Structures are given as structure tokens and as C-alpha cells.
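Q: can't give you the sequence, but here's the structure:
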């Protein structure tokens, strides 16, 4: 039997063991062994349900991208508050289809989460072939500009940070 069958995600095992130690608030040898066993058992039992996470090529850029996304969320909150508290006749809600260059399931879910976490936009669907994300914007003046913004601000950095192949 291969290592991947009996130890599918070593990082997950360690992470779950650390969570266990925090939950029991004890770092005794017995609790460490029990935490490692539980982490291993969960990883083995759930291995068929876990998706592949691409390797991070640029960890420092990932840190900066995370901070950038958090900043974008704050700015978007302020913009949405301004839009919502202002006259409603200025709103132009619309659905926009954004073509995707990435096909990796994990990265698509990260991108959809970023879109949904940023106030003013919500990812509403993904085509079965993973080539188009449908998103809803609260104020879409120019759909092409929104598409370019999503691709430039979020999709391109994700493709640069993680090892993935474009379509």
C-alpha cells in the first residue's frame, strides 16, 4: 500500500491534532497521541471527499494577496453602504457571466468565495464545464469592466500564486 493511502494529508493530520490539543487544553503525551490518531483517522476516512489543493508557488505573494483581498472587502463595504444609503435609482443590479481561465476546482471555489465575500458582488453559479462563473453585482455600470476587474484583481493573482494550468 502506498503512503498516500495510509497517510493521505500529513498537514491535515497535524492541523487536526493541534485543534484537538487546543480543544482539550492539554499537551500531555496521551493527548498528543490521541490527537494524532484522531487527525489520521479523519484524514483517512475523508480522503475521498477532499479535493486536490494545488501547490503554492509564491507563498509571500499569497500573504500579500490575502491582505489585498481583506482591504478590498473593507473598501467594498464602504462603497455598498454609500450605494445603499443613497438614492436607489442609482443602482444598476445585473448578472454577469465571467469566463474563467482556471479550471482547478479548489481555485474556482476560492475565487467564488472572494467574489461573494466582497460586498456588492455574489457568485451565483458555475457552468458544468467550469468555464463561466455567473455573478450578480449590485451596481454594474459596465459588465466588461467588471469582468476585466475580476480577472485582473483576483483570477490572475490566483493563477500566479498556485500551480495550475490555464485552459
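A: Here it is on my side, so go on. Since the structure is predicted, the reported quantities are computational estimates derived from the model, not experimental observations. Numbering: from 1, shown residues only.

Q: Every contact and neighbour count from this point should use C-alpha atoms.
A: Will do.

Q: any idea which helix or strand comes after the longest helix along the chain?
A: If you go by DSSP state H, the chain has its longest helix at helix 59-85. Toward the C-terminus, helix 59-85 is succeeded by strand 94-99 as the next helix or strand (DSSP states H and E).

Q: Which other helices and strands does that next one contact?
A: Packing partners of strand 94-99 (3 or more Cα pairs under 8 Å, 6 or more residues apart in numbering; DSSP states H and E): strand 132-137, helix 143-150.

Q: take a look at this one as well, against the first:
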């Protein structure tokens, strides 16, 4: 019963605190409103939350985190070099369609975060059936090599972490 009423106690506490801070008032009415909002919102929205992920291969997760960190640094340098040389050689910016085998919602969310963090790539659209992802990439001279790199470095580890 208590888990149904308070599915996310930390979220409830955060909402109550945020409401009181934003309203800058500790009046009884604001406290009651904050508690009602803090309890009701997580309880009503709990069915919309995806299932808790089960990390099956923590070592693969660690390798993925290191890979993303390395790619962030390399992509920053690549964007910088491309900007410096843009008068001589303009970047090959384009939209790239990446076919996906990944289906887990948590893994797709992680892929969206990775795509957003790595400079030079923007997540544009996921196909309704989840079979393809449209990205905009800053500098892609070879589209097939980009797709292969993306799938090998990000999609395959995420499939191993969340789906296998």
C-alpha cells in the first residue's frame, strides 16, 4: 500500500521542497499544496515510467562509458579542426539514417544521451517502429563508415548491457 502511495519517495520530497522554494512561502496552505502535489504527481505518473533497467554486464558498461568519454574528446578536437580548416575544406554535414536492432526503452534513452553528449551529432528522429534513427552529423565524409562506427561503438554495447 505504501509503495503505491509513494512510488518514488525521493521524487516526492524533491517536489515538495521545490514547490516551497519556488513559492518562497511556508504558509500552511503552501505546505498542504506542496504535499498534495508531491504525493499525487509521482503516484499518478508511475505507470508512465519504464521498468527499472537490469544491468547485465557492468564491465561492458564501464567500457562504454570510457569509449563515450574518448569520443567526446576526439569529437571536440575534430569539430575544432574542421572549423579551422572550413575555408579550405568545408565539413561534410549530413543527415544519416542508422538502422537499429536496439529495442529496450532504457537502452534507447541511453543512446539518445550518448548522441547528445558527443559533439557533432544530433538525434533528430526515431522511426515509429524503432527500426531506424535519423542523426545529423557535423562531418561525415564516409556515411557507411559512420554508421558502422555508431553501431559498433554504441548500439552493440547497449544491446549487451540491456538486452542480453
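A: On my side now, so go ahead. Here the structure is a predicted model, which means the values were calculated and not measured.

Q: Post the TM-score for the overlay when you can.
A: Remark: TM-score between the superposed chains equals 0.73 [TM-score structural alignment, normalised by the length of structure 2]; 147 aligned residues with a Cα RMSD of 3.0 Å.

Q: ok so, going back, let's have the helices and strands packed on strand 94-99 of structure 1 in TSV, adding mean neighbour count and distance to residue 4 of structure 1.
A: Shown next, in TSV, are those (neighbours: other Cα atoms under 10 Å; distance: least, Cα to Cα, whole Å):
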stretch	mean neighbour count	distance to residue 4 of structure 1
strand 132-137	19	33
helix 143-150	14	36
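
Q: so which helix or strand takes in the residue positioned nearest the centre of structure 2?
A: For structure 2, the residue nearest the mean C-alpha position is residue 113 (2.6 Å; Cα atoms, centre = their mean). Here residue 113 of structure 2, judged by DSSP H and E, is contained in helix 105-117.

Q: and that helix, what does it pack onto?
A: Counting by 3+ Cα pairs under 8 Å, 6+ apart, helix 105-117 of structure 2 packs on strand 121-126, helix 156-162.

Q: Out of the ones you listed, indicate the one that is most buried.
A: helix 156-162 (a mean of 19; mean count of other Cα atoms under 10 Å).

Q: Show me how far it is from its chain's centre.
A: Its chain's C-alpha centre and that of helix 156-162 of structure 2 lie 15 Å apart, by Cα atoms, centre = their mean, to the nearest Å.

Q: Residue 64 of structure 2 - how many residues pack around it?
A: Neighbour count for residue 64 of structure 2, taken as other Cα atoms under 10 Å: 19.

Q: Tell me which of the helices and strands packed on strand 94-99 of structure 1 sits nearest to residue 66 of structure 1.
A: Nearest to residue 66 of structure 1, of all these, is helix 143-150, at 15.2 Å by Cα to Cα.

Q: average offset between the closest one and structure 2?
A: Its aligned residues in structure 2 lie a mean 0.6 Å from helix 143-150 of structure 1 after superposition (mean Cα distance after the TM-score superposition for structure 1).
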